[in-house]
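Participant: attaching a predicted model along with its sequence, questions to come.
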Amino acid sequence: MNTQPAANDPTMDLQQAADFLHLGLKSMKELVDSGAVPALSLNQKHTILLRDDLIAYVREQGRAQAARRRSRKPIDAPPTRAKRSTSKPNLDAYERTGGDR
């Protein structure tokens, strides 16, 4: 069965929409059932989606993901160093005696 929509057809069935979004049929049904993608259910076997609605969904999700990526701290930022908990030893007496001799 050919799941490719006609080039000038603005509508798709669930399988065509799933193929368009590179999803499985079950995932496509979940998007429709959750209301994330608008669709018209004609009956239990036939659901119609508009190509423009799928494109709008991809744009919206892509922009949201890009915004989340931009808001993250850069990965290559240097790690912050912990402050030293003890003070450096006083080596004055050691240096006056000549050290290791």
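Facilitator: Alright, I've got the coordinates.

Participant: going forward, measure contacts and count neighbours with C-alpha atoms only.
Facilitator: OK.

Participant: near residue 16, how many other residues are there?
Facilitator: A count of nearby residues for residue 16, using other Cα atoms under 10 Å, gives 21.

Participant: next one: it from residue 43, what distance?
Facilitator: With distances taken as Cα to Cα, to the nearest Å, residue 16 is found 17 Å from residue 43.

Participant: which residue is the nearest non-sequential neighbour of residue 31?
Facilitator: Spatial nearest neighbour of residue 31, excluding adjacent residues (Cα to Cα, 6 or more residues apart in numbering): residue 37 at 5.8 Å.

Participant: ok, second structure coming up, stack it against the first:
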Amino acid sequence: MQTPKDETLGLDGAATLLRLGHEAMKDLIDRGEVPAVRLNQKHTVMLREDLIEFLRSEGRRQAAERKKSAIGTRPAANTPGSLPTRRASKSRRTELPDLRAHEQADHQS
């Protein structure tokens, strides 16, 4: 059974739970992305369930972004020709440019 202390985390405990550094955790709190209560200048307390909810919502948001960006970049799996194709290489110049017009202009001036 969880004790009340297990339901709350300080800054270091929250950073450990989210696998962040101390400063990164403080930045999340300062930006208001993670709910926290500052009891005084030295003590900040967060609910474990709020941190877990932050992970859930941020994970869903990022997954939706990845899915959205992937939709336009690949064909649907059930379409003909949906096998991976090689990227077309950039065409390389095989002939030298004709510089005669430039040479004539240089001699006339």
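Facilitator: Structure received. Keep in mind that what you see is a predicted model, and the values were worked out from it rather than measured.

Participant: superposed, what's their TM-score?
Facilitator: The TM-score (TM-score structural alignment, normalised by the length of the first structure) is 0.66; 75 aligned residues with a Cα RMSD of 2.2 Å.

Participant: spell out which helix or strand contains the aligned partner of residue 48 of the first structure in the second structure, please.
Facilitator: When the second structure is aligned by TM-score structural alignment, residue 48 of the first structure is paired with residue 45. Applying DSSP states H and E as the criterion places residue 45 of the second structure in strand 44-47.

Participant: element containing the aligned residue in the first structure for residue 66 of the second structure?
Facilitator: Residue 66 of the second structure maps onto residue 69 of the first structure when the alignment is built from TM-score structural alignment. Using DSSP H and E, residue 69 of the first structure falls within helix 51-71.

Participant: so the very next helix or strand once past that helix matches what in the second structure?
Facilitator: Downstream of helix 51-71 of the first structure, the first helix or strand assigned by DSSP H and E is helix 92-96. Against the second structure, there is no aligned range for helix 92-96 of the first structure (TM-score structural alignment).

Participant: from the middle of its chain, how far away would helix 92-96 of the first structure be?
Facilitator: 60 Å (Cα atoms, centre = their mean, to the nearest Å).

Participant: and that helix, what's buried?
Facilitator: Judged by neighbour count using 16 or more other Cα atoms under 10 Å, helix 92-96 of the first structure contains no buried positions.

Participant: tell me, how many residues neighbour the residue nearest to residue 50 of the first structure when sequence neighbours are not counted?
Facilitator: Nearest in space to residue 50 of the first structure, with sequence neighbours left out and distances taken as Cα to Cα, 6+ apart, is residue 11 at 4.6 Å. Applying the criterion other Cα under 10 Å, we find 17 residues in the vicinity of residue 11 of the first structure.

Participant: next: residue 10 of the second structure.
Facilitator: Neighbourhood size, residue 10 of the second structure [other Cα under 10 Å]: 19.

Participant: contacts only, for the aligned residue in the first structure for it.
Facilitator: For residue 10 of the second structure, the aligned residue in the first structure is residue 13 (criterion: TM-score structural alignment). Neighbouring residues of residue 13 of the first structure by Cα atoms under 8 Å, 6 or more residues apart in numbering: 46-49.
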